[in-house]
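Trainee: quick one: sequence plus predicted model below, questions after.
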Amino acid sequence: MKMVKTEQNSLKTLKEAAAMRVGDVVQIKRCEPMPEVVGKNAEIVALQIQEFDEYAVYPVWVKMLSGERKGKIYGFQRAELGVPTEAAPEKITGMTLVEQVEEILRGVTNIEDITGIESISHNLGGEERAAKTGDLVKIKKCVPMPEVVGENAEVVELQTQDFERYTAYPVWVKMLSGERKGKIYGFQGDEVEMLPKLHEAQTATGNLEDQTRAVKTKVVEQLEEILRDATTVEELAEIERAINEAKGKLLTEPALGFWEGKTPCWEMFRCPEAVKTECPAFLYRTLPCWQIEGTYSKLHDYGTRGDGTEICQNCRVYKRWGQGERVEIKLHGKGFDTTLEKPKIT
């Protein structure tokens, strides 16, 4: 019976291979490392019939057609893919909204316009989200930096997925008080608490309506009209992604250096723009992140200097691109320690 079952499984695999062709559109059914792609459609760009080991070769390679990973290519096992279902009307509407936003954002050249658009998008969503960017929180606990406990901070980015304890934090905040005022750090959800009084947040961060009114240019008015039609959390997430991408393009980026032709750490960990544009791993990319002191991942585990490297041995970025080379810090003094000179974008 076991031999018959094995033969049946082999036959099924061959039939699946024959059924899938380059150019076909499939839907992602499951993906533990990247749960945000589940339910998204993708186009098959390559097929590999052989399977050597699960970490090295995937039989189906697809190009994402939607979501924040649109345009990226990833490998999947056949069981992780399915036939795409018809898009629901609200999904079509959501994509149309995002496309309209992206079209307008292509013509934006002023960072103040982006700030005004962000202020509008932050006010959307009503009670659908327990926390959103712009909210005020208090730090409840932080073992690496005990001095920030009890300080207030503003939420600047939310990440709903949690990959590994060392690589992703769901809440990113900008410190509003204390010796680390103005710095941005990532926290787990149970390390921060929402402040109950809305007027406290308005006092600390400024009235968003006044900020928006001050920069309400023609492009901001256009976006404001479109954003009123956004009704779901998914639509808001897609729109905020488009806004963040437009904002990132207005910031000068140095050459890719080491990461040329590779997926860099800030993409693998989906670092927020506010973090990415300050992190030494992004600014000094001629070296890989595991050779740089003071990256956000190292800071969380190794205090104000972030010079420990044990974390790198367990990090999926090093496992993917490290090629087993010895891990050592080669760039010092460019991290987020407040006693060090802040790196500049060149």
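Mentor: Happy to help now that I have it.

Trainee: only C-alpha atoms for contact and neighbour calcs from this point on.
Mentor: Will do.

Trainee: separation between Asn152 and Leu136?
Mentor: For Asn152, the distance to Leu136 equals 7 Å [C-alpha to C-alpha, to the nearest Å].

Trainee: of those two, which one has the most company?
Mentor: A count of neighbours by other C-alpha atoms under 10 Å puts Leu136 above the other of Asn152 and Leu136, at 28 against 24.

Trainee: how near is the more buried one to Ala281?
Mentor: For Leu136 relative to Ala281 (C-alpha to C-alpha), the value is 28 Å.

Trainee: after the host helix or strand of His300, which helix or strand is next?
Mentor: Per DSSP states H and E, His300 falls inside helix 296-302. Counting by DSSP H and E, the element after helix 296-302 in chain order, helix or strand, is helix 310-313.

Trainee: list the buried residues in that following helix.
Mentor: The neighbour-count check on helix 310-313 (16 or more other C-alpha atoms under 10 Å) flags Cys312 as buried.

Trainee: cool, and stretch 194-205?
Mentor: Met194, Ala201.

Trainee: ok, the nearest residue to Gly94 once chain neighbours are set aside - how many residues close by?
Mentor: The spatial neighbour of Gly94 that comes closest, neighbours along the chain excluded (C-alpha to C-alpha, 6 or more residues apart in numbering), is Glu235 at 5.4 Å. Number of residues near Glu235 (other C-alpha under 10 Å) recorded here: 22.

Trainee: just the one 4 residues further on next, same as before
Mentor: Ile239 is flanked by 25 other residues according to other C-alpha under 10 Å.

Trainee: here comes the other one, which I'd like you to weigh against the first:
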Amino acid sequence: MDKKVVLITGAAGFLGSHLCDRFISEGFKVIGMDNLITGNLKNIEHLFKLKDFEFYHHDVSNFVHVSGQLDYILHFASPASPIDYLKIPIQTLKVGSLGTHNLLGLAKAKNARMLIASTSEVYGDPLVHPQTEEYYGNVNPIGPRGVYDEAKRFQEAMTMAYHTYHGVETRIVRIFNTYGPRMRLNDGRVLPAFIGQALRGEDLTVFGEGAQTRSFCYVDDLVEGIYRLLFSDYPYPVNIGNPDEITIKEFAEEIIKLTGTDQKITYKPLPKDDPMQRQPNIDKAREILNWEPKVNRAEGLKITYDYFKTLTDEELYSKEHNTFDEYIKK
């Protein structure tokens, strides 16, 4: 029997690369696609030698063509950190709108099932806590985070329209804060920012008073939830995240203890529209997918810290990632 074929967009990114690994290990033929605007080929170079892995250097905001059989599409192409989507706001909006439209058209043509990566950011700065899938959110569409939040909200709407009008099999995962190896150290997200500062001997920067909360899910747990959702029969949004909530100040203190450094915490003004609370209600994931996170934060942080300790000084102090042109010249 022919192997099932899955297209994973954003394949060279943090989550995309882990999904490529998972589907290869499950016996799929994997087509990875990435324009490398924020992705890094180093994350997937170990797969290039495999006969069941192909890589396309392509921007899904343009027309997407894949020849032959295609059974599943996982759309994970998008800038996902504030530094990225504030620097490239139009590309962020385009990959969530035009990119999603192109891939849904491909799914329809190939009779493929498509899962989109949405985000807890669709809830904005929530007035309901913890956040359930039925909560519509509190989002500022013209604020600095609006380019990402609204791209994802539109992505969900377009996906449901293709499901209801064209009968395309679709799945929607709302991802809460995730961490693990292959995160970009300087992408602006709180965990790699703290670890990077600790490794460089800098004080840890907390915005506001550090009273805002986050809930961190280890990447292997997240990938397991996504895998189960793809093969479920549920077409509506499902929260995947770890409900173990912690304040940013407490989290900074955990990182200082983990790294064994003597850095202090410095405070800066809270960015506009920064969510004050973020905690998933995962009742649906438990009920529908029989899923809940298994890796506790102490265990996951140690693995992640050990990964970051292997980075070279150049990587530790660099604010950029390698481009496709730089990679093929190596």
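Mentor: Structure's in. What do you need? Predicted model only: the values in this text are computed from it and were never measured.

Trainee: now what about the TM-score between them?
Mentor: Superposed pair, TM-score by TM-score structural alignment, normalised by the length of the second structure: 0.27. Supporting alignment: 170 aligned residues with a C-alpha RMSD of 7.4 Å.

Trainee: what's the residue nearest to Gly94 of the first structure in contact with, if anything?
Mentor: By C-alpha atoms under 8 Å, 6 or more residues apart in numbering, the contact set of Glu235 of the first structure is Gly94, Met95, Leu97, Val98.

Trainee: at 10 Å what do you get?
Mentor: Glu90, Lys91, Thr93, Gly94, Met95, Thr96, Leu97, Val98, Gly125, Leu227, Asp229, Arg241 (C-alpha atoms under 10 Å, 6 or more residues apart in numbering).

Trainee: and the gap between the last one and Glu224 of the first structure?
Mentor: Just to be clear, that refers to Arg241 of the first structure. Arg241 of the first structure is 16 Å from Glu224 of the first structure, by C-alpha to C-alpha.

Trainee: also the fourth one?
Mentor: Taken as C-alpha to C-alpha, the spacing of Gly94 of the first structure relative to Glu224 of the first structure amounts to 15 Å.

Trainee: just to revisit the earlier point, just name the closest of the contacts of Glu235 of the first structure to Ile117 of the first structure, please.
Mentor: Ile117 of the first structure lies nearest to Leu227 out of the contacts of Glu235 of the first structure, by C-alpha to C-alpha, at 9.4 Å.

Trainee: got the contact list for the closest one?
Mentor: With contact set as C-alpha under 10 Å, 6+ apart, Leu227 of the first structure has these partners: Leu97, Val98, Gln100, Val101, Ile117, Ile120, Ser121, Leu124, Glu221, Glu235, Leu236, Ile239.

Trainee: filter those residues down to the ones in helices?
Mentor: Leu97, Val98, Gln100, Val101, Ile117, Ile120, Ser121, Glu221, Glu235, Leu236, Ile239 (DSSP state H).

Trainee: what about the second one, how many neighbours?
Mentor: By the other C-alpha under 10 Å criterion, the neighbourhood of Val98 of the first structure contains 23 residues.

Trainee: ok, now how distant is Leu81 of the first structure from Gly75 of the first structure?
Mentor: 11 Å.

Trainee: between these two, point out the one with more neighbours.
Mentor: Neighbour count, other C-alpha under 10 Å: between Leu81 of the first structure and Gly75, Leu81 has more, with 21 against 18.

Trainee: quick revisit: looking at Gly94 and Glu224 of the first structure, which is more packed in?
Mentor: Gly94 (21 against 17).

Trainee: that one: which element?
Mentor: Counting by DSSP H and E, the element that carries Gly94 of the first structure is helix 89-105.

Trainee: just checking, what packs against that helix?
Mentor: Here helix 89-105 of the first structure touches helix 111-122, helix 218-227, helix 233-249, going by 3 or more C-alpha pairs under 10 Å, 6 or more residues apart in numbering; DSSP states H and E.

Trainee: want to throw these into JSON lines with distance to Leu208 of the first structure?
Mentor: Formatted as JSON lines, these follow (distance: least, C-alpha to C-alpha, whole Å):
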{"stretch": "helix 111-122", "distance to Leu208 of the first structure": "6"}
{"stretch": "helix 218-227", "distance to Leu208 of the first structure": "14"}
{"stretch": "helix 233-249", "distance to Leu208 of the first structure": "16"}
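
Trainee: nearest to Met175 of the first structure, out of the ones you listed?
Mentor: Across these, Met175 of the first structure has its closest neighbour in helix 111-122 (18.4 Å, C-alpha to C-alpha).

Trainee: now the angle from that closest one to helix 218-227?
Mentor: Using axes from the mean of the first three to the mean of the last three C-alpha atoms, to 10 degrees, one finds that helix 111-122 of the first structure and helix 218-227 are set 20 degrees apart in direction.

Trainee: which elements pack onto the next helix or strand after helix 111-122 of the first structure?
Mentor: Downstream of helix 111-122 of the first structure, the next assigned helix or strand under DSSP H and E is strand 136-139. Under the contact definition 3+ C-alpha pairs under 10 Å, 6+ apart, strand 136-139 of the first structure sits against strand 152-158, strand 171-175, strand 192-194, helix 198-205.

Trainee: make CSV out of these and add distance to Glu245 of the first structure.
Mentor: Converted to CSV, those look like this (distance: least, C-alpha to C-alpha, whole Å):
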stretch, distance to Glu245 of the first structure
strand 152-158, 13
strand 171-175, 17
strand 192-194, 27
helix 198-205, 23
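
Trainee: which one of the ones you listed lies closest to Ala17 of the first structure?
Mentor: Nearest of those (C-alpha to C-alpha): strand 152-158, 38.9 Å.

Trainee: picking that back up, do you know how far the residue nearest to Gly94 of the first structure is from Ile243 of the first structure?
Mentor: Glu235 of the first structure sits 12 Å away from Ile243 of the first structure, going by C-alpha to C-alpha.

Trainee: okay, and the common contacts of those two?
Mentor: Common neighbours of Glu235 of the first structure and Ile243 (C-alpha under 10 Å, 6+ apart) are Val98.

Trainee: what's the neighbour count on His122 of the first structure?
Mentor: The tally of other residues near His122 of the first structure (other C-alpha under 10 Å) stands at 16.

Trainee: repeat that for Lys138 of the first structure.
Mentor: Around Lys138 of the first structure there are 20 residues (other C-alpha under 10 Å).

Trainee: can you tell me the closest non-neighbouring residue to it?
Mentor: Asn152 (4.5 Å).

Trainee: quick check, nearest of the ones in helices among the contacts of Leu227 of the first structure to Ala46 of the first structure?
Mentor: Checking these against Ala46 of the first structure with C-alpha to C-alpha, the nearest one is Val98 at 28.4 Å.
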